[in-house]
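Student: compute the structure for the input listed below.
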Amino acid sequence: MAAEASETVCTKVTGHSVLVSWVSSVCQTARGYGVDPVPLLIASGLDARLLHIPDARYPVAGVRRLWDGLIQATGDPLFGLTVGKEIQAPALQGLGLAMISCGSLSDLMMIMVRYCKIISTTMNISFDHPPDLKGTKLVLRSDGGAEPMNSARLAVLAFIYRQACSLSQHLVRPLSVTLSLGVNSDAARLDDYFRVPVNLGCEKDSISFAYEDTIEPYAGANRQLMDINAAVVGRYLNRLNNMDIADRVDMLIREELQTGEPRLCTVADLLHLSPRTLQRRLREEGHSFNGLLDKARYEMAHDLLMHSDLSITEIGFRLGFSDLSNFIRACHRWFGCSPVKHRENSLLISV
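Tutor: All right, here's what the predicted structure looks like:
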């Protein structure tokens, strides 16, 4: 991951996002199923041209739609497992290079804990040291929902396990693997890959390794190379974390609109802030939560009225209006006319 290229792209990132090179690897896996991912990218609202810009980023909402489309197209509910088995570490740019040059499984896990948000800003990986476990547990979770079948988390767990075996140059057997997938999932396939009985229907997605496996030194370790790449990745992550709060709130509002009217307390919770702190930080940037919500609704209303054949009632519902009359009043404020008239005017302009 070149620092200069990363900086150029990061200035354009808004809201929660996913590294394009990760998505590119997901798409490459789909091709192995005989599925062309490009139409699914487009249908998910993602620009396929960005696949050639590894350090670029896609919005999380679009990537989650892509996962859904790929699972349906491949017919494989455990498509995420295959992604984790096949993705190559160098595809993750500096993050992958830091991983393959690390000195032990302990280093590998620490890199994933510190820098997992390079892959997705909604991803969280943390250590857990339960008293009854003679080893180390990694726990994965996602902010603001998850992909169908928790595909991204499953892919990351499978990827971490594969790197653990590859870098140690011998089979490493986990102490345990827990997944929040339903108990009707293909347990035998999961057991076969992780080489232990996988516990399904659990509260957390996790993988645990024995202490002796975590401290075993890797023959291919290169501390200098690991530190150089980790520094580059760290600078990239700092730029992601320093996004304007208004941009992050705007993205979350648009995601929340898919299920109902966004609430200040909900968005604040997703950002790990109190509602009062969120309001203060927005004021410091010259914004308000209600103003960002109104702006998002305005832009989405115009887009849906102009580019879709959805009914006025359904568009109002998609924008979080429980009462159609409130949507109509908002359209008069935004466009100076009713939603029906704005659609007619937009069609005349397009002709």
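Student: going by C-alpha atoms from here, please, whenever you check contacts or count neighbours.
Tutor: Will do.
Student: and for Asp186, the neighbour number?
Tutor: Look at Asp186: counted by other CA atoms under 10 Å, it has 13 neighbours.
Student: ok, now which ones touch it?
Tutor: By CA atoms under 8 Å, 6 or more residues apart in numbering, the contact list for Asp186 reads Leu78.
Student: list the buried ones in stretch 235-242?
Tutor: Neighbour-count burial for stretch 235-242, counted by 16 or more other CA atoms under 10 Å, picks out Tyr236, Leu237, Leu240.
Student: Arg283: which of those residues is nearest?
Tutor: Leu240 (20.9 Å; CA to CA).
Student: check whether that closest one sits in a helix, strand or coil.
Tutor: helix (DSSP: H, G, I helix; E, B strand; the rest coil).
Student: what's the spacing between it and Cys116?
Tutor: 12 Å (CA to CA, to the nearest Å).
Student: I'd like the structure of this one too, to check against the first:
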Amino acid sequence: MLHDIEVSAGFAASVMKCAKERGVDAAPIAQACGLDPRDFSQVTRRISLPNFCRFLETLAALTGDPSFGLNAGAALEKGASGIMGYALMHAPTAGHAVELVKNSFRKFDSATIYHFHETDSASRIEWTYSPLIVRRSQFVDLAFVAAIAHFRTILGPGFQRVKAEIERERPENPSVYREHIARNLSFGAAANALIIPHDELDRVNPAADPRLFDILRAQMESLPNLEGYGTDPVQTVRQIVEHSLGQAQPSLAELADRTGMSERTLQRRLAEASTSLHEIIDDSRRDLAEQLLVETDLSLSQISERLGFSASSAFTRSASRWFGTSPSLFRRRRTAAGANPGPIE
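Tutor: Below is the predicted model:
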């Protein structure tokens, strides 16, 4: 279910450096997590995000540094993500940078779920990751610092007016997060977000090369979107649903468009596979519910939110149908059997 979620291998270069500075040889750990360290120096190469998250969580534990991902993100070179990173480096204004992310992220990023909102006073960039990736707090930290690095450069002193929200729980030392991310930072958010006042969008990037930006943007526009899905339409629907849990679920019409067929044809293909969109959503929620109940300390209301239920009572009813008992009793029984929950991610 997770093999199709990938990120740029360039993210790992600073991870190796930070581990070495802390006396840890990260190469064998990377291999044990299913990664090839030889890929890390190639910004065009892509690696498994779930494996990379395991790699980061393991290094944070081995180094005893709960902010390992944050520090690795701060050490990341701005061009490490490839053409998108270089284009952002040369965006003429903050507004150009926002539009570039909005228009081009699907060409380079199959791991992140973005939403863009406009109010009368600000632009809000919001992002999260597939709920199937349960343990990801270190990656959330790394990716957040990497994502805002370009806006820090462009906005300069104006960055002090930016607001930020991060999905990780409040750490013991929040000051280091406010130093690396933003002074106005909220923890425990439903999704990560950067809120930029509209009157800062015209701020000129002092490091920009507008001609190079136009060239890179044109190159990016010519590239196809990364979908990360296979040719089987039923499996494609299942993967899209899994990755959308906790978000607004796509309609049958939207799924038909993404699989390149009519609604009637997609409905027939699902029926031939003895399933339906409703059953796929229900099965995906059940599988993730079991994972979250067994592997985390997330509260029932938090799990309900990750699964996309409108109320905790709806989750409780579904869990009772899936597991034959309440979610709290199911968790206690599995814990007693030896499947101890891990930390909140």
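Student: circling back: and the buried residues of stretch 235-242 of structure 1 as CSV, adding distance to Arg65 of structure 1?
Tutor: As requested, the buried residues of stretch 235-242 of structure 1 are exported to CSV (distance: CA to CA, whole Å):
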residue, distance to Arg65 of structure 1
Tyr236, 26
Leu237, 24
Leu240, 22
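Student: sec struct for the nearest residue to Glu200 of structure 2 once chain neighbours are set aside, please.
Tutor: Excluding the flanking residues, the one nearest Glu200 of structure 2 by CA to CA, 6 or more residues apart in numbering is Gly158, at 6.7 Å. Judged by three-state DSSP, the three-state class of Gly158 of structure 2 is helix.
Student: doesn't Asp199 make contact with Gly158 of structure 2?
Tutor: No: shown here, Gly158 of structure 2 and Asp199 do not form a contact pair, counting by CA atoms under 8 Å, at 9.7 Å.
Student: so who does the most centrally placed residue in structure 1 touch?
Tutor: Centroid check for structure 1 by CA atoms, centre = their mean gives Ser120 as the closest residue, at 4.1 Å. Shown in contact with Ser120 of structure 1 (CA under 8 Å, 6+ apart): His16, Ser17, Val18, Leu19, Val60.
Student: make JSON lines from these and add secondary structure, distance to Asn290 of structure 1 and neighbour count to it.
Tutor: Formatted as JSON lines, those follow (DSSP: H, G, I helix; E, B strand; the rest coil; distance: CA to CA, whole Å; neighbours: other CA atoms under 10 Å):
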{"residue": "His16", "secondary structure": "coil", "distance to Asn290 of structure 1": "20", "neighbour count": "26"}
{"residue": "Ser17", "secondary structure": "strand", "distance to Asn290 of structure 1": "23", "neighbour count": "24"}
{"residue": "Val18", "secondary structure": "strand", "distance to Asn290 of structure 1": "27", "neighbour count": "25"}
{"residue": "Leu19", "secondary structure": "strand", "distance to Asn290 of structure 1": "30", "neighbour count": "24"}
{"residue": "Val60", "secondary structure": "helix", "distance to Asn290 of structure 1": "23", "neighbour count": "23"}
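Student: now for those residues, which pair is the farthest apart?
Tutor: His16 and Leu19 (10.4 Å).
Student: ok so, going back, comparing Gly158 and Asp199 of structure 2, which residue is more hemmed in?
Tutor: Gly158 (17 against 11).
Student: what residues are up against Ala152 of structure 1?
Tutor: Ala152 of structure 1 touches Gly80, Ala146, counting by CA under 8 Å, 6+ apart.
Student: got it, and Arg57 of structure 1?
Tutor: So Arg57 of structure 1 contacts Val9, Cys10, Val13, Ser17, Val18, Leu19, Val20 (CA under 8 Å, 6+ apart).
Student: try Ala230 of structure 1
Tutor: Gly94, Leu95, Ala98, Ile111.
Student: residue in structure 2 matching it?
Tutor: Alignment note (TM-score structural alignment): Ala230 of structure 1 maps to Arg217 of structure 2.
Student: buried sites along the helix or strand hosting its match?
Tutor: Under the criterion of DSSP states H and E, Arg217 of structure 2 resides in helix 210-221. By neighbour count on 16+ other CA under 10 Å, the buried set for helix 210-221 of structure 2 is Phe213, Leu216, Arg217, Met220.
Student: now stretch 55-74 of structure 1
Tutor: Applying 16+ other CA under 10 Å to stretch 55-74 of structure 1 flags 55-71, 73-74 as buried.
Student: what is the corresponding segment of structure 2 for that stretch?
Tutor: Going by TM-score structural alignment: stretch 55-74 of structure 1 matches residues 44-63.
Student: ok, and what's touching stretch 42-55 of structure 1?
Tutor: 1, 5-6, 9, 19-21, 23-24, 38, 41, 56, 58, 62-63, 65-66, 93.
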